[in-house]
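**Student:** sequence and predicted structure are below.
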Amino acid sequence: LLDLFKDVFSWLPMYSYVKTGTTRIIIIHGGISDRIDLTTINSLRRNRYVSVEVPPKSEHGGARLTAEEKNEYHQVEDLLWSDPDPKGLNGSRKNDSRNIGCFFGSDITDQFLEKNNFSMLIRSHQIKENGYEFAHHRKVITVFSASNYERGFNSGAILRWSYNEDEPQIIQHKLRGAQDMQSLSFAKQVTLLADPVYQSLIEKIMAKKSSLQKEFYKADRNRSGIQIANAFLLNIIFVFL
């Protein structure tokens, strides 16, 4: 099951673009840098990049990536992990808050959009209190659709862009409180119980119950219960998937 998810994600496009009649928009998860070349991105073998945390093997059979392959790999990192510069600086510099990707300034945005004939960049990748945030003279917009993320208090937002409009309509939303979240969770549980894939997963978990419990207790040395959820996500994969 995990391998199937990895295969599906390894074929998702690195970016997309939309024409609205008067506007041509590029949509990226993270951001850009001064080395992004869409010709390179368009020509790469997408399924080689299952995870950017682990570089792909060289197609030339060597132990190390060639200079060309390294450049391609770093461009993929930048697309997925870069953020607008929080200090408002120009240029492209190391993203020291993530230790991967870049911080990019408004000058990089201007150069990239002009070179590739886009008028705006839409991205996600960062929680925003209002669910969205404009940057770089309204040429970059961050959209975060999940409200109350990680039990926080942020709003979520989506964009609706009508044909021939110069700017999108921003639609904000927010779950009102814990009661709404609980009832949503219950609705999901009811749906999941009828799902054969979910039932199969439960059967596998129960079959490995003893092994999983052993791994959980090993992770939760202080018996606080806090580490149990994290241990579940990590160890369930190694125990039987």
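**Tutor:** Thanks, I have it.

**Student:** contacts, neighbours, all on C-alpha from now
**Tutor:** Will do.

**Student:** what ranges do the strands span in the protein?
**Tutor:** Secondary structure of the chain (DSSP state E): strands located at 15-19, 24-28, 83-84, 92-94, 102-104, 120-123, 132-135, 140-143, 156-160, 169-173.

**Student:** for residue 229, which of the ones you listed is the nearest?
**Tutor:** Closest of the strands of the chain to residue 229 is strand 156-160, at 25.0 Å (criterion: CA to CA).

**Student:** may I see the buried residues of the closest one?
**Tutor:** The neighbour-count check on strand 156-160 (16 or more other CA atoms under 10 Å) flags 156-159 as buried.

**Student:** so which elements touch that strand?
**Tutor:** Packing partners of strand 156-160 (3 or more CA pairs under 8 Å, 6 or more residues apart in numbering; DSSP states H and E): strand 140-143, strand 169-173.

**Student:** I'd like those written out as TSV, with distance to residue 103 and mean neighbour count added.
**Tutor:** Below are these laid out as TSV (distance: least, CA to CA, whole Å; neighbours: other CA atoms under 10 Å):
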stretch	distance to residue 103	mean neighbour count
strand 140-143	13	23
strand 169-173	25	14
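
**Student:** okay if I get those strands as CSV plus distance to residue 186?
**Tutor:** Output for those, formatted as CSV (distance: least, CA to CA, whole Å):
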stretch, distance to residue 186
strand 140-143, 27
strand 169-173, 20
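
**Student:** which non-adjacent residue is nearest residue 98?
**Tutor:** Using CA to CA, 6 or more residues apart in numbering and skipping residues adjacent in sequence, the residue nearest residue 98 is residue 81, 7.9 Å away.

**Student:** which residues touch that neighbour?
**Tutor:** Listed by CA atoms under 8 Å, 6 or more residues apart in numbering, the contact partners of residue 81 are 29-31, 98, 100-102, 125.

**Student:** for comparison:
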Amino acid sequence: MATTASAPAPMDVVVTEADQKQADKLKDEGNAAFKDGKWQLAIEKYSAAIDLNPTLAPYFANRAFANIKAENYGYAIADATKAIALDSQFVKAYYRRATANMALGRFKDSLKDLQAVVKVAPNDKDAQTKMRECEKIVKRIAFEKAIAADDKKPCIDMAEVNDLSIDNSYDGPHLPEQITSEFVLAMIERFKQEKRLDRKYAYKILLLVKDYLMKVPSLVECELSKTTQKFTICGDVHGQFYDLMNIFEKNGLPSEDNPYLFNGDFVDRGSFSLEVILTLFAFKLLYPNHFFLNRGNHETDNMNKVYGFDGEVKAKYSDRMVTLFHEVFLWLPLAHVVAEKVLVVHGGLFSDDNVTLADIKATERNREPPDSGIMCEILWSDPQPQLGRGVSKRGVGVHFGPDVTRNFLERNNLSYIVRSHEVKDLGYEVAHNGKCITVFSAPNYCDQMGNKGAFITLGPSLEPNFTTFDAVPHPNVKPMAYASGGMGMF
């Protein structure tokens, strides 16, 4: 059943009374599914209604909204565009497209649609407010880019940090010259109590991690533990600190005998992203050869502006700390190969059949992701069941089929790929004849999806073993609590 905007309806399309009655029934069922948070079911119901009557803008606008909730932003833009083509005065369609573009960090495109809303409905005060907020974002980004172009120096260096004083009221752990497990565990306990690390120590962790990451390639090779022959791969955590602690409770803390790889999207959405990322960075410093981090599409400037991480860091520390986080994120590796046979990337594979591991390793990553090419597709692509490639539901990256996966693995002498990037009901999914595995480690994503989380453990045979888990309680702070502007406008 179609889930994207259908082809333009012919001018002489005939919709019978029976078809219209059934279409309205399906639309109402879609609305009920949407209300229950069942986004995919809502999409299917709206699609069935569209199949019966492809001439009504509200059907496409409703499906666009469901696709936004399912994070299918490319499909949402297509649906909203179709709704506008059917009814150029349909305000909700412009809102939907503005929201989807905002979600992709396309702030100028979002602003154009909000300006269109104000033009169609000049007395809509809410639309005027949203338009002004979006204008502020566009102007701020332009200003930040102008500053960045004028000043290429790091926002802060270790000498400056060493000169910082410790706050007199600080009663937490103190970071020694060499990070220790005692410090990391004390820091974690402090985070559990909803207390902060002193800014001096947060800065030092970031600078030390940045210094380390700058020395590693874009593709990192790693091995199982020599003694336990174990390796754990986790997917998206998305600021769900207490669920991260639950992973360590179930699977053991990171160590030389218990290596981990976290596969991107450490931050955003969840409102404990700062605690998550400082914990992960601290373990990276403690066990640099046994704790690994891949970059995700949310370790990027545009996503952090929209989904709460920037706002959280500003609220808990400062604007300057935000800038330093962005500098560190630029140096996160794009891929890891485990035991020479398992490729781990956040998103997926490529639009080009000829990409090799050597190409990934040679990719310049010290930048924000471009709109196409290896880096973009590693961070954004998704698998599809059909052969070949398809247009991305997200509006960036590609969909790749089982033949694409098979050809890539054969070309690069690999056994299978592990990727994340998508919510799965069980926390994982095995696709492409076992050659493409998705793992997602944020249970009850955004406190509303009801999904389990999962992690993968590998042994000497490299056969993936899955552990699933439910969400655990967390303090009463809602997801996206720090998202001021951006998606918080809608």
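**Tutor:** Happy to help now that I have it. This one's a predicted model, so the numbers in the text were calculated from it and none came from an experiment.

**Student:** can you calculate the TM-score here?
**Tutor:** Superposed pair, TM-score by TM-score structural alignment, normalised by the length of the first structure: 0.62. Supporting alignment: 163 aligned residues with a CA RMSD of 2.5 Å.

**Student:** thinking again about what came up before, I'd like to know which of the strands of the first structure lies nearest to residue 187 of the first structure.
**Tutor:** Of all those, strand 169-173 comes closest under CA to CA, at 19.1 Å.

**Student:** start and end residues in the second structure for that closest one, please.
**Tutor:** On the basis of TM-score structural alignment, strand 169-173 of the first structure is assigned to residues 465-469 in the second structure.

**Student:** would you mind getting the average deviation of the matching stretch from the first structure?
**Tutor:** For stretch 465-469 of the second structure, the mean deviation from the first structure after alignment is 0.8 Å (mean CA distance after the TM-score superposition for the first structure).

**Student:** now find how far off-centre that stretch is within its chain.
**Tutor:** On the basis of CA atoms, centre = their mean, to the nearest Å, stretch 465-469 of the second structure is displaced by 21 Å from the centre of the chain it belongs to.

**Student:** that older thread, which of the strands of the first structure sits closest to residue 232 of the first structure?
**Tutor:** Per CA to CA, nearest to residue 232 of the first structure of the strands of the first structure: strand 156-160, 27.7 Å.

**Student:** onto which residues of the second structure does that closest one map?
**Tutor:** Counting by TM-score structural alignment, strand 156-160 of the first structure corresponds to 453-457 in the second structure.

**Student:** what's the matching stretch in contact with?
**Tutor:** With contacts defined as CA under 8 Å, 6+ apart, stretch 453-457 of the second structure is touched by 230-235, 426-428, 439-444, 464-471.

**Student:** list buried residues within the residues you listed.
**Tutor:** 230-235, 426-428, 439-444, 464, 466-471.

**Student:** nearest spatial neighbour of the aligned partner of residue 76 of the first structure in the second structure, skipping sequence neighbours?
**Tutor:** The alignment partner of residue 76 of the first structure in the second structure, by TM-score structural alignment, is residue 375. In this structure, residue 375 of the second structure finds its nearest non-sequential neighbour in residue 369, 6.3 Å apart by CA to CA, 6+ apart.

**Student:** what of residue 104 of the first structure?
**Tutor:** Nearest residue to residue 104 of the first structure in three dimensions, chain neighbours excluded: residue 92, at 4.6 Å (CA to CA, 6+ apart).

**Student:** residues contacting that neighbour?
**Tutor:** By CA under 8 Å, 6+ apart, residue 92 of the first structure lies in contact with 33-34, 102-105, 108.

**Student:** if you map the residues you listed onto the second structure, which are still there?
**Tutor:** Mapping those onto the second structure (both residues aligned by TM-score structural alignment, their matches' CA atoms under 8 Å) leaves 34, 102-105, 108 still in contact.

**Student:** turn the contacts of residue 81 of the first structure into TSV, including distance to residue 41 of the first structure and neighbour count.
**Tutor:** Formatted as TSV, the contacts of residue 81 of the first structure follow (distance: CA to CA, whole Å; neighbours: other CA atoms under 10 Å):
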residue	distance to residue 41 of the first structure	neighbour count
29	14	21
30	14	24
31	13	28
98	22	12
100	18	17
101	15	26
102	17	29
125	19	16
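
**Student:** narrow those residues to those in helices?
**Tutor:** When the contacts of residue 81 of the first structure are checked against helices (DSSP state H), there are no matches.

**Student:** could those residues go into JSON lines alongside distance to residue 238 of the first structure?
**Tutor:** Below are these laid out as JSON lines (distance: CA to CA, whole Å):
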{"residue": "29", "distance to residue 238 of the first structure": "29"}
{"residue": "30", "distance to residue 238 of the first structure": "29"}
{"residue": "31", "distance to residue 238 of the first structure": "32"}
{"residue": "98", "distance to residue 238 of the first structure": "26"}
{"residue": "100", "distance to residue 238 of the first structure": "26"}
{"residue": "101", "distance to residue 238 of the first structure": "29"}
{"residue": "102", "distance to residue 238 of the first structure": "32"}
{"residue": "125", "distance to residue 238 of the first structure": "28"}
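
**Student:** from the residues you listed, which is closest to residue 207 of the first structure?
**Tutor:** Of all the contacts of residue 81 of the first structure, residue 125 has the smallest distance to residue 207 of the first structure: 36.9 Å, by CA to CA.

**Student:** what's the separation between that closest one and residue 169 of the first structure?
**Tutor:** Using CA to CA, to the nearest Å, we find residue 125 of the first structure at a distance of 20 Å from residue 169 of the first structure.

**Student:** and residue 37 of the first structure, by the same measure?
**Tutor:** 30 Å.

**Student:** against the first structure, where does the helix or strand hosting residue 280 of the second structure fall?
**Tutor:** Here residue 280 of the second structure is covered by helix 273-286, with elements defined by DSSP states H and E. Under TM-score structural alignment, the alignment places helix 273-286 of the second structure onto no residue of the first structure.
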